[in-house]
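Novice: following is a predicted model, sequence given first.
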Amino acid sequence: MKKVKLYIARHGKTMFNTIGRAQGWSDTPLTAQGELGIRELGIGLKEAGIVFDAAFSSDSGRTMQTMEIILKECQQEKIPYTRDKRIREWCFGSLDGGYDGELFYGVLPRTKAFENGRDMKDVPYPELAESLVEVDTANWAEPWPVLRKRIYDGFEAIAVQMEEQGGGNAIVVSHGMTINTFAWLVEPNQPRLSLDNGSVTVANYEDGRFILETVGDMSYRQIGRKILEDVENA
């Protein structure tokens, strides 16, 4: 049986990403720049010779749009493709769609988790999740036990499905905070990185556990960008 390897990409840059709005369960499409960035990713993955056996994304429009571009550029549009709401982004509740500055630097810093001058990067995910629950007037934000289980179960289900089908490579498109949370659940000492759109996090799955290979790798996009530039300059 082949080993199970998940290539987990963050979706392309969207309208809300561009104007700095919190985009949890709300959704906006990729911009022209975002589409180009994912073309670079798809071309880079193809150049690396990576063959995927299956594709998975969240059920958000931005991840599905991203997946469509990746599979087209990789010339692997006919592989099985599944959407799974468990690997959606965090839900920001009543603050979803608001400006990042208002959420992350205005409302959340007034919660208990940010007492004594703690910065966003100093607040662990469990406390950050509870801060969102604390300020969400709509009661939509997920408590940490629910959020943690949803995210881990989603990625584990993908890995188990791949294992049951004989292993292989899966391309998975998800979201920045969701991918970072998954990486933190796998390796709690993993530094919290700001994942770029189109970055790739690779996780191997064997004997019922994940092992991170890379987090936030931009090399595939860089390779694809160089190929596109060479074509334009030819």
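Specialist: Right, received. Where do you want to start?
Novice: when you work out contacts or count neighbours from here on, use the C-alpha atoms and nothing else.
Specialist: Will do.
Novice: what's the helix or strand for residue 231?
Specialist: Residue 231 belongs to helix 219-233 when assigned by DSSP states H and E.
Novice: got the buried residues for that helix?
Specialist: Neighbour-count burial for helix 219-233 flags 220, 221, 222, 223, 224, 225, 227, 228 (criterion: 16 or more other C-alpha atoms under 10 Å).
Novice: which one of the residues you listed is nearest residue 62?
Specialist: Closest approach between the buried residues of helix 219-233 and residue 62, by C-alpha to C-alpha: residue 221, at 17.8 Å.
Novice: residues contacting that closest one?
Specialist: 37, 38, 40, 41, 42, 43, 44, 198, 199 (C-alpha atoms under 8 Å, 6 or more residues apart in numbering).
Novice: comparison target below:
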Amino acid sequence: MSRTLVLVRHGQSEWNLKNLFTGWKDPDLTEKGVEEAKDAGRSLKEAGLIFDLAFTSELSRAQRTLALMLDELGAPSLPTIRNIALNERDYGDLSGLNKDDARKKWGEEQVHVWRRSYDVPPPGGESLKDTGARVWPYYIHDIQPKVLGGGTVLVVAHGNSLRALVMALDGLSGEEIVGQEIATGVPILYRLNADSTVAEKVVMEG
């Protein structure tokens, strides 16, 4: 029984590079992001992982990261499920704005609260708690059963949707999770016990 779950944040996007709030906007990967995706696929192949199923969001930067990874894994036709539940946190009125310009408009402290608090959403957008409210049920009903059934499952998504998953898997509080960074293109491997608790966690850096 494998019961293996691998989480990967998409490679660097054009808007990551430009220091813009991205959210549900849909920029492509940078050249660096493409290489991060390929590196993630290679590291999983070297680890001997063979996946049964993949999940990703409705946003193209995650979908392209997954496609590049699957090419490296030699599994380009792996069954894949796309769902809006795994989308990045919606930054609302901040989407598309340069983070420095947002600080000038609303102030350093207010922007920091929107970015790093657990339950305070930006105008018109989602807090991390809101993001979790759509990620967690989707994980419990759609992803977790595939893993607990003995599968090896790959999830390629976004910094905040994955942060919500890590929060649940690692049993972290809202205050603890906001300080956790999810690096682009670095696989996080979980092996689960039959009762869905975590038996092992490995961050596959380098």
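Specialist: Alright, I've got the coordinates. Bear in mind the structure is a predicted one, so any value in this text is a computation, not a measurement.
Novice: what would the buried residues of helix 219-233 of the first structure look like in CSV with distance to residue 89 of the first structure?
Specialist: Below are the buried residues of helix 219-233 of the first structure laid out as CSV (distance: C-alpha to C-alpha, whole Å):
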residue, distance to residue 89 of the first structure
220, 23
221, 22
222, 25
223, 27
224, 26
225, 27
227, 31
228, 30
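Novice: looking at the first structure, which strand is longest?
Specialist: Ranked by residue count, the top strand of the first structure under DSSP state E comes out as strand 209-217.
Novice: output the contacting helices and strands for it.
Specialist: Applying 3 or more C-alpha pairs under 8 Å, 6 or more residues apart in numbering; DSSP states H and E, one finds that strand 209-217 of the first structure contacts helix 176-186, strand 200-206.
Novice: any chance of those in TSV, with distance to residue 89 of the first structure too?
Specialist: Formatted as TSV, those follow (distance: least, C-alpha to C-alpha, whole Å):
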stretch	distance to residue 89 of the first structure
helix 176-186	5
strand 200-206	16
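Novice: just so I know, which of the ones you listed lies nearest residue 30 of the first structure?
Specialist: helix 176-186 (14.6 Å).
Novice: list the contacts of that closest one.
Specialist: With C-alpha under 8 Å, 6+ apart as the test, helix 176-186 of the first structure has contacts from 8, 10, 87-90, 125, 148, 151-152, 155, 190-197, 201, 210-212, 215.
Novice: buried ones among these?
Specialist: Buried, going by 16+ other C-alpha under 10 Å: 8, 10, 87-90, 125, 148, 151-152, 155, 192, 195-197, 201, 210, 212, 215, out of these.
Novice: from the residues you listed, which ones fall inside strands?
Specialist: Counting by DSSP E, those contribute 8, 10, 201, 210, 212, 215 to strands.
Novice: right, and the first one touches residue 197 too?
Specialist: This means residue 8 of the first structure. No - at 11.4 Å, residue 8 of the first structure does not count as touching residue 197 under the criterion of C-alpha atoms under 8 Å.
Novice: contact partners for the residue nearest in space to the middle of the first structure?
Specialist: Per C-alpha atoms, centre = their mean, the C-alpha nearest to the average position across the first structure is that of residue 175, at 2.7 Å. Residue 175 of the first structure is in contact with 9, 10, 11, 63, 87, 88, 89, counting by C-alpha under 8 Å, 6+ apart.
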